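Novice: any chance you can model this:
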Amino acid sequence: MTGKPYSPASDRNREPILAILRTWFADRLHVLEIGSGTGQHAVHFAAALPHLIWQSSDRAENLPGIRQWLDEAGLSNTPPPLQLDVTGAWPADRYDAIFSANTLHIMAWPEVERMFAALPSVTSADACVAIYGPFNIDDRFTSESNAAFDRDLKMRNAHMGIRDTAAVDALAADKGFDLIDDVAMPANNRLRLWKRRQA
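Specialist: Prediction:
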């Protein structure tokens, strides 16, 4: 099959992310990936973690490309991708894990808020949320390359930008999710894990 969308960054970061998810998602069953992009992560992680049902999702314009990747791989644990805009309707199913990569800096901040606000309605009582991407710490860039990336983002669209860990943690905590791990990743990225607070 030709013409599939392709992200070189997804190929570069998939193994470091997978190394962490093997532990974090070892006892998980049903993952919702928010913003699956090309679909490369969905195929790679679902193949490597066959105990999981990996539910991809994205905005409507990205679904055809994701379907190409899923159809070519032919995995039994990757259902068709869901149409999901964080400001719109969310799935009726419940998931015990959420994964998202390189999305928070693309969304406008109100969209980030909306995403976290929706998490309690789509997650089980013991759910965890894993998010990968660049983050600022104490409102400071962690590298010159991240500062340059942030400038590029804002030139593309003023609403984009690298998010601060404290601000994101506050959103998560307000919706009942506490940060339990934060792993430094290659290329000045981080993989951060929140767990749903027990009632």
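Novice: contacts and neighbour counts: CA atoms only from here.
Specialist: Will do.
Novice: number of residues surrounding residue 100?
Specialist: Using other CA atoms under 10 Å, residue 100 is surrounded by 21 other residues.
Novice: from what I see, it and residue 116 are in contact.
Specialist: No. Contact criterion CA atoms under 8 Å: residue 100 and residue 116 do not qualify, at 11.8 Å.
Novice: quick one: the helices in the protein?
Specialist: Under the criterion DSSP state H, the chain contains helices at 8-24, 40-48, 63-73, 109-122, 144-156, 165-174.
Novice: is it true that residue 198 touches residue 126?
Specialist: Yes. The pair residue 198 and residue 126 qualifies as a contact (CA under 8 Å) at a distance of 7.1 Å.
Novice: okay, these two: which has more neighbours?
Specialist: Set residue 198 next to residue 126 and count neighbours by other CA under 10 Å: residue 126 wins out with 15 against 9.
Novice: contact partners for the most centrally placed residue in the chain?
Specialist: Note on the chain: the residue nearest the mean C-alpha position is residue 100, at 0.3 Å, using CA atoms, centre = their mean. The contact partners of residue 100, taken as CA atoms under 8 Å, 6 or more residues apart in numbering, are 33-36, 130-132.
Novice: one more to line up against the first:
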Amino acid sequence: MPDFIVEYGKLGKPPAPDGRLDGPAFHRNHDAIWSAIGGFLSQQTGDVLELGSGTGQHITAFAGRTPHLTWWPSDIVPPHLASIAAWRQHTGLANLRAPQRIDLADPHWTWTADGQAGGTLTAIVCINVLHISPWSASQNLIAGAGRTLRDGGRLFVYGPFMRDGAHTAPSNAAFDATLKAENPDWGVRDVRDLNERAELAGLTPADMTAMPANNLVLAFTRAVRQN
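Specialist: Presented below is the predicted three-dimensional model:
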């Protein structure tokens, strides 16, 4: 992997001397994403896990807005894990914890809190991951959310999505074709398919919020468990 962040089809900036990476997408979308998830998170307490934290910029920005929440970043790419740690050190946010390695290829993924098994989560955030990972990662994300979210907790997923078998814009169709040419296991996921997996995991169908550049934020809520 190069020593700079690659946004699909675009080169990012070289890393800062301390290892912090700067992804171009963050500057374009973090305010819009927060507008979709902040209403819920601003009223909550507890733990929030981000899966696929990338550079660490999104979770750092969100943690800075919610000192009442504890944020747990994760990734599998070593330069990303180093960048997350560097952003944490740079900001000194007390509610942003050290990054951990979580791989959505593992159907039984778990999270830890300061070296101990993590409890139930208030929310899970996943930004720009599902279209650049196999379908099994989407399945494992949703199944894991069903296991780890508290009743009423939410899974927030951001990215491009299809709806009922159709792309939402010609640019998304072209992007999907490019992704599949790069890796046949990648591709823009369909909200309908994600909702089917959500039902199996005890989550409600997604509430959808339109984002710039033909993206969506999907919000799945953990249904109350029946004893």
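Novice: the residue nearest to the centre of structure 1 matches what in structure 2?
Specialist: By TM-score structural alignment, residue 100 of structure 1 lines up with residue 126 in structure 2.
Novice: got it, and residue 188 of structure 1?
Specialist: Looks like residue 188 of structure 1 aligns to residue 214 there (TM-score structural alignment).
Novice: so who does residue 54 of structure 1 touch?
Specialist: 30-33, 42, 45-46, 77-79.
Novice: nearest to residue 58 of structure 1, out of those: which one, please.
Specialist: Nearest to residue 58 of structure 1 among the contacts of residue 54 of structure 1 is residue 33, at 8.4 Å by CA to CA.
Novice: ok, so what distance separates the aligned partner of the closest one in structure 2 from residue 11 of structure 2?
Specialist: Counting by TM-score structural alignment, residue 33 of structure 1 lines up with residue 50 in structure 2. Separation of residue 50 of structure 2 from residue 11 of structure 2 (CA to CA, to the nearest Å): 24 Å.
Novice: before we move on, what about residue 36 of structure 2?
Specialist: The value you get for residue 36 of structure 2 to residue 11 of structure 2, if CA to CA is used, is 27 Å.
Novice: please identify which of the two sits among more neighbours.
Specialist: Taking other CA under 10 Å, residue 36 of structure 2 and residue 11 do not tie; residue 36 has more neighbours (20 against 13).
Novice: burial count for the equivalent of residue 182 of structure 2 over in structure 1?
Specialist: Aligned by TM-score structural alignment, residue 182 of structure 2 pairs with residue 156 of structure 1. Residues contacting residue 156 of structure 1 under the criterion other CA under 10 Å number 11.
Novice: please apply the same query to residue 10 of structure 2.
Specialist: The burial count for residue 10 of structure 2: 10, using other CA under 10 Å.
Novice: roughly how far does it sit from residue 25 of structure 2?
Specialist: In terms of CA to CA, residue 10 of structure 2 sits 10 Å off from residue 25 of structure 2.
Novice: fine by me, we can end here.
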